[in-house]
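J.: What follows is a protein structure lacking sequence information:
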C-alpha cells in the first residue's frame, strides 16, 4: 500500500491526516494507503489559543487532543518523535530518539519509509539576535512555555501582595532564577507593581496584553493580588515598527491601539529593543524599561532542521520553497504547508502569509491533491483566499476585517459580532477534526465547566 507521512500535528497537519485517514486509512471502507502522523509531542492544541493559556484564562489540559486517540478514531498511525533527517534517494525520514522527562530512553531513533511526504512542522520564535532575548524573555511557541509564563505571573502577584501587606523590602523575598525563567522582583516602594513587557505588536502580543489585563482583575477579585489591578499591574506593549498589527490595515491597527489604551495598556511604537536584561528592556537611547516579566512575540522563523533536509531549498526565514502545487521545488514527492512553507500567492507577487486560515486552506487543497495523485490525475494549483483577520481583546472586545465575495470587498467589524466570529474560528477547527456533533457537545461541556470554575487558573 502507498505510504503517506505527515510530519507535524499542528492545525493544518492534523486536519490533513485526519481527513486522509477517514478516506484512505485503516477505517475507510476500502483502505488504500497507510497514513502516518509524526510529531515530537503527544498532544495537540490550537496554537492561536496559547495567549489565553499564558494569561490563565484557558486550561490547556481541557483543550488538548491526544494524537494516539485521534489516530485510533480516524484510521491513521501516530509516531512520536522529532524529525532529524531526510534521505530523498531512498525516501526515508529519520526520527530522533524519544526520552521521558527524566531523560530516560523510551524509543530509539527510527527510520520511516514514505511514498509521499508532507512537512507541516510550523514555525518557532525569531529572536533576531537581540542580546539576552533567549535568556530573559519567554516565548509562546508551546503550551509548556505559556504555562511557565502563567505561573510566573501568579508568583509575581503573590510577591507584590506580600510586599504590600508587610512593607517588606525586596531582600525579604526570595529571588527566582532570572536567567532561567525571565522573572525578577519589582523594586519595593509605596506602590509595588507587577510590570509586564511584551515585545512585538503583532496578533500574539496584542491579544496577550488584553488577556493579561483581564487576568489582573480576576486575580485581584480572588485576593491573589490585593492591590488595584489597573494601577499596580502595568502592561507595556513594545513594537519596533510605526504601528501595531503591521500586516493588517491602518484602520484596524488604530482601533486596536485605542482599545488597548482604554484598557490601561501602554503602547510603545517605533521602539526597537537593543537588549533584554534580567530587569527589563534596553532601548536605543540607553534607557532601561523596567519589567518583571518579559514576553517575546516579535516574529517567527522556520525550524532550523528544514535547512538540513537533503537538498530542499529554503528562503531567508528557513521556510521550504514550494510551487503552487505545494510540492517542494526539489522533489515532487515532498509537499509542505503552513508556516514552514514559502508558497507563492497567485496574482500578488507575495507569498501566502503564515496564518491559521492559510494552513486550513492548504490542508483542504492537499487532501484533494493527494487523492488526485493516487488516481494518476494531474495536480492543480493552490489559490489562497484572504478571508480577513480578527484580533481578540479577550472579554473586552475584538476587532477585525472580513473579506470575500459575499460582502463585496472588505468590512470592518468590532465588538460582540467580532468576538463571535473570532471564537467560531476555533470551532471550525474542531469541526474539521471531529465533526459538527462532537464540536457542539465540546462547546457545551466547556461552557458548563467554566460556569463552575474561576475565570482564570489560580495556581
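T.: Yes, it's here. Every value quoted in this text rests on a predicted model; they were computed, and no experiment measured them. Numbers count the residues shown, from 1 in each chain.
J.: contacts, neighbours, all on C-alpha from now
T.: Noted.
J.: Burial check on residue 159, number of neighbours?
T.: 23 (other Cα atoms under 10 Å).
J.: Likewise for residue 166?
T.: Using other Cα under 10 Å, residue 166 has 8 other residues around it.
J.: residues contacting it?
T.: For residue 166, the contact set (Cα atoms under 8 Å, 6 or more residues apart in numbering) is empty.
J.: how close does it get to residue 158?
T.: Distance of residue 166 to residue 158, computed by Cα to Cα, to the nearest Å: 12 Å.
J.: Could you do residue 290 as well?
T.: 19 Å.
J.: same deal with residue 433?
T.: 40 Å.
J.: quick one: which of these two has more around it?
T.: residue 433 (21 against 18).
J.: name the element the residue nearest to the more buried one when sequence neighbours are not counted belongs to?
T.: Excluding the flanking residues, the one nearest residue 433 by Cα to Cα, 6 or more residues apart in numbering is residue 15, at 5.9 Å. If you go by DSSP states H and E, residue 15 is part of helix 11-24.
J.: Summarise which helices and strands that helix is packed against.
T.: strand 2-7, strand 33-39, helix 67-74, helix 356-374, helix 415-434 (3 or more Cα pairs under 8 Å, 6 or more residues apart in numbering; DSSP states H and E).
J.: wouldn't residue 120 be in contact with residue 11 here?
T.: No. Contact criterion Cα atoms under 8 Å: residue 120 and residue 11 do not qualify, at 9.1 Å.
J.: pretty sure the residue nearest to residue 433 is touching residue 434, no?
T.: No. Using Cα under 8 Å, residue 15 is not in contact with residue 434, being 9.6 Å away.
J.: who's more crowded, those two?
T.: residue 15 (23 against 17).
J.: Tell me where the stretch 51-200 of the chain has helices.
T.: 60-63, 67-74, 133-136, 143-166, 178-181 (DSSP state H, counting those that start in this stretch).
J.: and residue 1, which of the ones you listed is closest to it?
T.: For residue 1, the closest of the helices of the stretch 51-200 of the chain is helix 67-74, at 17.6 Å, according to Cα to Cα.
J.: got another, please set it beside the one above:
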C-alpha cells in the first residue's frame, strides 16, 4: 500500500480530497482549484473513470444520438487547467482517526493490476460519488437488465441496440414479408425511462440513412413500465398526461400500475401475471447510494445515502462533506430528502465550496437551502415538457414546446460553464453547434 504525499512534503499544505467527478464533484474541484491553486492547498479529485459525461445525457449516448467522445471531459486535462490533481481509483475505506482514505487497486479489463491500492491523506474530505440504480431486490434484474448509471453501460446498450436493428434489417432484406421487430422494455417511468423511450424513436428513424435501408421506427416495439399510477410523478398531472400522449403517438406502449417482480433472460414478469418479452431490458426504476457507502463508518439511511447536517457535513464527522445523490438531507420541517437531481448537486457544490472556505477561516458555516427550479423532460426532437420555479409557484408554471426545449438545452450549457468557466464553456457551445452540422447524427460504432 503506497501513501500519496502532498506536492511539497516539506511545507504541509491543506489537502482537500473530493471523491467523485460527477456534475457536483467536478464543479467543486474547478472552483477550489481556481480559488486556491497549488500554493498552500493540494486539491485532489478521485474517480474510478478517466472522464466525465453529464449523467442526464446518458440516454442520448445509449440511443446513439450523442457521441460521448465529443462531450466527455478528461479529468487529466481538466485538472491541469484548473490547478488540482487527479487520481484514478475507487474509494475502499476511510480511516477517520488518521484522516486518510484508501483507494482500491485499479484493474485492467483482463483483471491484471494496473495501480495498486494506495492511501491519500485529507484535511477535508468531500464525497460526491453519485448514485446507482435501485433494483429493490427484484430477482434477476442485475443479471438480465441494463442500467444507465455510467457511460460504459450506455455504450453497452447502444451496441446491443445496433446489433438487434441490424438483425431485423437483414431479415427484412431477405424476406420483405417478415414481421421482424426490436423489442425493448424499459422499467421506470421517471425522467430517464421516458427520455430514453422517445430518443429510441428518434435514432431508429435516422438509421435508414446509415446503411439500414429497410429499417425504420416502425420496427421498434417499446414498452414503458411504471409501478405508480402515472409516469413522471415529479411533474404536474397535466404535463404527465401530455408526455404519455406524446409517447403513445410515437408508438410507445405505456403500462402504469405495473410492478415488475422478476426478470429472466429476454422477459419480465409483473405482479399481474403478465409476461413481457424483450430483446433489450433497461432498469430505470429509481436510484440509491452504492453499497460501499454503508461500510465507511458514516451514518447512512436505508438507501445507503450519507446522512448530512444542514451544512452538508456528515452527522458522524464534521471534516467530511457529502453532496449530490450520495447524501441524504431532509430540510427542517420537510418530509423527504432533497431529490436526486442535477440541479440539487449543482446547488450543493456551491454550498460546500462556500463552507470549505468558511471552515478554514474559522467562520460559522452556512446552511444549505435548496431551490426547486422545476423539472424538464426532453422527448427528443419531438417535444419537451416541464414545470419551472417549483418553489415559487408550486410547480404550476407549465412549459412545453420550443420554450421548454430552449430551457432544457440551456441547462447543459450552464453545466459547461460551471465546469469549464466562461471562455472555454462558450467555446465548447460553439463547437457543439458546428458538430451538429458536420458530424453524423448517430454514433454507429
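T.: Yep, that arrived. All figures in this text were calculated on a predicted structure; none of them were measured in a lab.
J.: Send over the TM-score of the superposed chains.
T.: Once superposed, the chains reach a TM-score of 0.94 (TM-score structural alignment, normalised by the length of the second structure), with 433 aligned residues with a Cα RMSD of 1.7 Å.
J.: before we move on, the earlier item: mind checking the helices of the stretch 51-200 of the first structure for the one nearest to residue 324 of the first structure?
T.: Of these, nearest to residue 324 of the first structure by Cα to Cα is helix 67-74, at 28.6 Å.
J.: what's the closest one in contact with?
T.: Identification of contacts with helix 67-74 of the first structure by Cα under 8 Å, 6+ apart yields 18-19, 21-22, 25-27, 42-44, 77-78.
J.: How about stretch 374-387 of the second structure?
T.: 191, 194-195, 198-199, 202, 234-236, 239, 242-243, 246, 388-391, 395-402, 404-405, 408.
J.: circling back: now distance to residue 448 of the first structure too, for the helices of the stretch 51-200 of the first structure, in a markdown table please.
T.: Shown next, in a markdown table, are the helices of the stretch 51-200 of the first structure (distance: least, Cα to Cα, whole Å):
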| stretch | distance to residue 448 of the first structure |
| --- | --- |
| helix 60-63 | 12 |
| helix 67-74 | 24 |
| helix 133-136 | 38 |
| helix 143-166 | 23 |
| helix 178-181 | 34 |
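J.: Looking at those helices, which is nearest to residue 112 of the first structure?
T.: helix 67-74 (17.2 Å).
J.: tell me the angle the closest one makes with helix 11-24.
T.: 30 degrees (axes from the mean of the first three to the mean of the last three Cα atoms, to 10 degrees).
J.: Can you state the residues of the second structure onto which helix 67-74 of the first structure aligns?
T.: Matched against the second structure by TM-score structural alignment, helix 67-74 of the first structure falls on residues 75-82.
J.: For that stretch, buried residues please.
T.: Neighbour counts over stretch 75-82 of the second structure (16 or more other Cα atoms under 10 Å) mark 75-76, 78-79, 82 as buried.
J.: Aligned to residue 439 of the second structure, what sits in the first structure?
T.: By TM-score structural alignment, residue 439 of the second structure lines up with residue 453.
J.: residues touching that match, list them.
T.: Residue 453 of the first structure makes no contacts at all, as judged by Cα under 8 Å, 6+ apart.
J.: Which position in the second structure pairs with residue 233 of the first structure?
T.: Residue 233 of the first structure maps onto residue 220 in the second structure, by TM-score structural alignment.
J.: quick one, what contacts its match?
T.: Counting by Cα under 8 Å, 6+ apart, residue 220 of the second structure has contacts 181-184, 201, 204.
J.: Closest one of these to residue 91 of the second structure?
T.: Closest to residue 91 of the second structure, out of all of the contacts of residue 220 of the second structure and judged by Cα to Cα, is residue 184, at 34.5 Å.
J.: From residue 431 of the second structure, how far off is that closest one?
T.: Counting by Cα to Cα, the gap from residue 184 of the second structure to residue 431 of the second structure is 33 Å.
J.: okay, those two: which has more neighbours?
T.: Shown here are residue 184 of the second structure and residue 431; by other Cα under 10 Å, residue 184 has more neighbours (23 against 12).
J.: Residue in the first structure paired with the more buried one?
T.: Under the alignment (TM-score structural alignment), residue 184 of the second structure maps onto residue 196 of the first structure.
J.: which residues in the stretch 301-445 of the second structure form strands?
T.: Along the stretch 301-445 of the second structure, the stretches classed as strands by DSSP state E, counting those that start in this stretch are 306-307, 320-322, 327-328, 374-379, 383-388, 397-400.
J.: among the contacts of helix 67-74 of the first structure, which ones are buried?
T.: For those, buried by 16+ other Cα under 10 Å: 18-19, 21-22, 25-26, 42-44, 77-78.
J.: could you redo those as TSV and give each row distance to residue 275 of the first structure?
T.: Shown next, in TSV, are these (distance: Cα to Cα, whole Å):
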residue	distance to residue 275 of the first structure
18	43
19	45
21	47
22	49
25	50
26	53
42	35
43	34
44	33
77	45
78	41
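J.: what residues are up against the most centrally placed residue in the first structure?
T.: Central residue of the first structure (Cα atoms, centre = their mean): residue 47, 3.2 Å from the mean position. Contacts for residue 47 of the first structure (Cα under 8 Å, 6+ apart) come out as 10-11, 141-142.
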